[in-house]
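**Q** with the sequence up front, the predicted model follows.
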Amino acid sequence: MAEQNQPQIKKSVIKLSITVVAMFGFGFALVPLYDVFCEVTGLNGKTASEATTYQANGIDESRTITVQFLSRTAKNAAWQFKPEMNSIQVHPGEMKFVKFYAKNNTGADAVAQAVPSVSPGQAANYFQKIECFCFNQQPLQANEDVWMPLQFYVDPELPEDVTELTLSYTLYDVTATTDS
């Protein structure tokens, strides 16, 4: 009887092996697929990772948008990190400049990377960063501090129902991942 089931067992093992390989491959493909999906749809609040040029298409002074700034450090980052102000009023199309403070509170040289997010997620495509400390890693010597620039504008094409958006940064310690 066991000999009669050998072909069936062999087919099942092959099918299960193919399923495992396919699932493993799909797991690796999810991250880049998710990134593309978020970039296209503007979901998850992901902003552009490169500078944009200022598009002087006029300032819409009939609208005022409140931009709130939040900052946090990841668990392993022994840094102090905060915006110079909690919020700012902007007219769509108007260029603004703000700064974020960072201090390396460790006793050693360290490198940090800020990762931005905008909410509501639909507004991420309209929040245009001209200059941002988040584009580069930030190396600081032990106990050094710095004011880091953010220059931005809100695209006038932002949907009319969005009157407030939040720009949030999480600062990660990436010292271990950088080449010395």
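**A** Yep, that arrived. Numbers count the residues shown, from 1 in each chain.

**Q** only C-alpha atoms for contact and neighbour calcs from this point on.
**A** OK.

**Q** contacting residues for the nearest residue to W79 once chain neighbours are set aside?
**A** Closest residue in space to W79, ignoring its immediate chain neighbours: N104 at 4.7 Å, by C-alpha to C-alpha, 6 or more residues apart in numbering. N104 sits next to 78-80, 110, 140-145 when contact means C-alpha atoms under 8 Å, 6 or more residues apart in numbering.

**Q** narrow the residues you listed to those that are buried.
**A** 78-79, 110, 140, 144-145 (16 or more other C-alpha atoms under 10 Å).

**Q** just put those in CSV and tack on secondary structure and distance to L33.
**A** Shown next, in CSV, are the buried ones among the contacts of N104 (DSSP: H, G, I helix; E, B strand; the rest coil; distance: C-alpha to C-alpha, whole Å):
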residue, secondary structure, distance to L33
A78, coil, 32
W79, strand, 32
A110, strand, 32
L140, strand, 34
E144, coil, 38
D145, strand, 37
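
**Q** A further structure is provided below for comparison with the first:
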Amino acid sequence: MEVDQQQVQAERDSDRRFNRGMLLRLLVVVALMFSFGYALVPLYRKICDLTGLNVLTTRDLYGGTTKNTQVDKSRTVTVEFDSNARGPFAFRPVKHSMEVHPGEMTTIVYEVANGQSRDISAQAIPSYAPKQATQYFKKIECFCFKQQTLKAKEAREMPVVFVIDPALPKDVKNITLSYTFFEVGTPVAQAPQGALDDAPAPAAKGG
């Protein structure tokens, strides 16, 4: 009986040693993984600095810079901002132009103020010049994505976050972003009846 008890105790001691060894190994693995992950941060930054990948420069609302995405610093594009109001409100950009690098995430703010004593719903429609720049002007955030409802006497700042695609043709050095902000839901003025009567009939299409 005493021999059996000694054998059982020996097995228990062996299990304890095994468990302690396994726990120690797991702790070492966790420590190594943590150290490896921590070491990757400066290594990743160093690789980005050497290769130019993932180097970002973001402009804030008024043209300041913070970090952002891949930037072609060898080129500068002048972006001009224009505004047209078609309704009883004031609408304008806070800056009329900005120098940006292709690939640089940039923010411009437009201000709008409803001077009326009623709520107004409005929609902004963008346009670009030259036309060939349209496909390279990538808006990430824009008030033009949906209708805007302005409360009576409300003033608001509305940001546009954009990136100019580095694939923009080299000869394009200036881009104009223009917004027409018009009231939604107002009746469309109809042409006088006489003008409709005097209008020439459309030419018949050839067979």
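**A** The structure has been received and is ready for your questions. These numbers were taken from a predicted model, which means no experiment stands behind them.

**Q** quick TM-score on the pair, please.
**A** Counting by TM-score structural alignment, normalised by the length of the first structure, the TM-score of this superposition works out to 0.64. Behind it: 120 aligned residues with a C-alpha RMSD of 1.5 Å.

**Q** now the buried ones among the contacts of N104 of the first structure as JSON lines including distance to L171 of the first structure?
**A** JSON lines is the format used below for those (distance: C-alpha to C-alpha, whole Å):
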{"residue": "A78", "distance to L171 of the first structure": "10"}
{"residue": "W79", "distance to L171 of the first structure": "8"}
{"residue": "A110", "distance to L171 of the first structure": "12"}
{"residue": "L140", "distance to L171 of the first structure": "13"}
{"residue": "E144", "distance to L171 of the first structure": "16"}
{"residue": "D145", "distance to L171 of the first structure": "14"}
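
**Q** hmm, back to that, check the contacts of N104 of the first structure and tell me the two furthest apart.
**A** The two members of the contacts of N104 of the first structure with the most space between them (C-alpha to C-alpha) are Q80 and Q141, at 13.5 Å.

**Q** picking that back up, any idea what the residue nearest to W79 of the first structure aligns with in the second structure?
**A** In the second structure, the residue paired with N104 of the first structure is N114, using TM-score structural alignment.

**Q** corresponding residue for D145 of the first structure in the second structure?
**A** Match for D145 of the first structure (TM-score structural alignment): A155.

**Q** which residues touch that match?
**A** By C-alpha under 8 Å, 6+ apart, the contact list for A155 of the second structure reads 111-114.

**Q** and the gap between it and R92 of the second structure?
**A** As judged by C-alpha to C-alpha, to the nearest Å, A155 of the second structure and R92 of the second structure stand 12 Å apart.

**Q** skipping adjacent residues, who's closest to V109 of the second structure in space?
**A** Per C-alpha to C-alpha, 6+ apart, closest to V109 of the second structure is P159, 4.2 Å.

**Q** and P102 of the second structure? What does it align with in the first structure?
**A** Checking TM-score structural alignment: P102 of the second structure goes with P92.

**Q** ok but that match is inside a strand, no?
**A** No: under DSSP: H, G, I helix; E, B strand; the rest coil, P92 of the first structure falls outside any strand and is assigned coil.

**Q** for the residue lying closest to it once chain neighbours are set aside, give me its contacts.
**A** Distances taken as C-alpha to C-alpha, 6+ apart put P156 closest to P92 of the first structure, at 4.5 Å, once the chain neighbours are dropped. Contacts of P156 of the first structure were listed using C-alpha under 8 Å, 6+ apart, and they are 59-60, 92-93, 126.

**Q** of those residues, closest to V31 of the first structure?
**A** Nearest to V31 of the first structure among the contacts of P156 of the first structure, with distances taken as C-alpha to C-alpha, is Y126, at 23.4 Å.

**Q** separation between the aligned residue in the second structure for that closest one and P166 of the second structure?
**A** If you follow Y126 of the first structure across to the second structure using TM-score structural alignment, you land on Y136. From Y136 of the second structure over to P166 of the second structure the distance is 8 Å, taken as C-alpha to C-alpha.
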